[in-house]
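No sequence on hand, only this structure:
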């Protein structure tokens, strides 16, 4: 679950280091203050003996939305001068 614990609307996006193996749904969105969203993470079948899994992670990035912006995600919010916060979550596989 992703929760906006702050007092301003945020835009958020999720990235993975291995998009062929790891999936997230939804991959991005907008949250009002104190709002949350349930996020699902999926993993496709793979052969752990043949692939490097040591650096797999999910990264959540978020930033405050511009004042007056509609509640619709915009990638450009992350490309300007505003502060983008980031949380890296390492993946541990059950092998």
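Done, it's in. Keep in mind the model is a prediction, meaning the values are calculated, not measured. Numbering: from 1, shown residues only.

Could you use CA atoms for every contact and neighbour count after this?
Fine.

So which residues of this protein form strands?
2-3, 10-16, 22-25, 28-31, 36-37, 40-43, 57-64, 85-90 (DSSP state E).

how about those strands in JSON lines, adding distance to residue 77?
Putting those into JSON lines (distance: least, Cα to Cα, whole Å) gives the following:
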{"stretch": "strand 2-3", "distance to residue 77": "18"}
{"stretch": "strand 10-16", "distance to residue 77": "8"}
{"stretch": "strand 22-25", "distance to residue 77": "20"}
{"stretch": "strand 28-31", "distance to residue 77": "11"}
{"stretch": "strand 36-37", "distance to residue 77": "19"}
{"stretch": "strand 40-43", "distance to residue 77": "24"}
{"stretch": "strand 57-64", "distance to residue 77": "7"}
{"stretch": "strand 85-90", "distance to residue 77": "12"}
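
Would you mind measuring from the residue nearest the centre of the chain to residue 84?
Taking Cα atoms, centre = their mean, the centroid of the chain lies closest to residue 14, which sits 2.0 Å from it. Taking Cα to Cα, to the nearest Å as the criterion, residue 14 is separated from residue 84 by 13 Å.

Next up, a structure to set beside the first:
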């Protein structure tokens, strides 16, 4: 057992003081895990529209709706979109990184379809976001969502006006 104030020696007989590191073993890099990422919950984001995305008929052509995401929090975040219907709905860009108070426009596209032949009642897009590790480059990394850091989600139903 380690005792406070004790000096320890490594195999080369050099003095070593006890230190604690957090490692993210879910990552392929085995780098020290950011304590900010794990301990500070991600701040809020603002989406415009705030509640749902609406596409208007006719649906024989592709429609594109623009959504704005604003990082309202005080930390850099990584975000990623998911959808319940990836054959019909696409986001561009599908993921990214936002600094505090930064905003981005996302194009949500709905491919042509026959609403009489396809179910539409469960369609939605979900934006997930998490704090990025301190010092990380402003380049999206999927690993941020797979570690111990908190991930927040916002579901936006899709409404189709027939």
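Perfect, thanks for sending it. All of these numbers come straight from a predicted model, not from anything done at the bench.

returning to that earlier point: quick check: chain neighbours aside, which residue is closest to the aligned partner of the residue nearest to the centre of structure 1 in structure 2?
Under the alignment (TM-score structural alignment), residue 14 of structure 1 maps onto residue 81 of structure 2. The shortest distance from residue 81 of structure 2 to any non-neighbouring residue, by Cα to Cα, 6 or more residues apart in numbering, is to residue 127 (4.6 Å).

number of nearby residues for that neighbour?
Neighbourhood size, residue 127 of structure 2 [other Cα atoms under 10 Å]: 19.

Against residue 45 of structure 1, how distant is the aligned residue in structure 1 for it?
The equivalent of residue 127 of structure 2 in structure 1 is residue 60 (alignment by TM-score structural alignment). Residue 60 of structure 1 is 23 Å from residue 45 of structure 1, where distance means Cα to Cα.

what do you get for residue 39 of structure 1?
Distance from residue 39 of structure 1 to residue 45 of structure 1, counting by Cα to Cα: 20 Å.

And for residue 29 of structure 1?
27 Å.

quick one, which of these two is more surrounded?
Using other Cα under 10 Å, the more surrounded residue of residue 29 of structure 1 and residue 45 is residue 29, with 16 against 8.

Would you mind confirming that the match of residue 14 of structure 1 is in contact with residue 124?
No: between residue 81 of structure 2 and residue 124 there is no contact under Cα atoms under 8 Å: 10.5 Å.

Kindly tell me how buried residue 67 of structure 1 is, as a neighbour count.
Burial measure for residue 67 of structure 1: 8 neighbouring residues, criterion other Cα under 10 Å.

same deal with residue 142 of structure 2?
Counted with other Cα under 10 Å, residues neighbouring residue 142 of structure 2 total 12.

Now do the contacts for the aligned partner of it in structure 1.
With TM-score structural alignment as the criterion, residue 142 of structure 2 lines up with residue 75 in structure 1. Listed by Cα atoms under 8 Å, 6 or more residues apart in numbering, the contact set of residue 75 of structure 1 is empty.

how about a cut-off of 10 Å?
11-13, 28 (Cα atoms under 10 Å, 6 or more residues apart in numbering).
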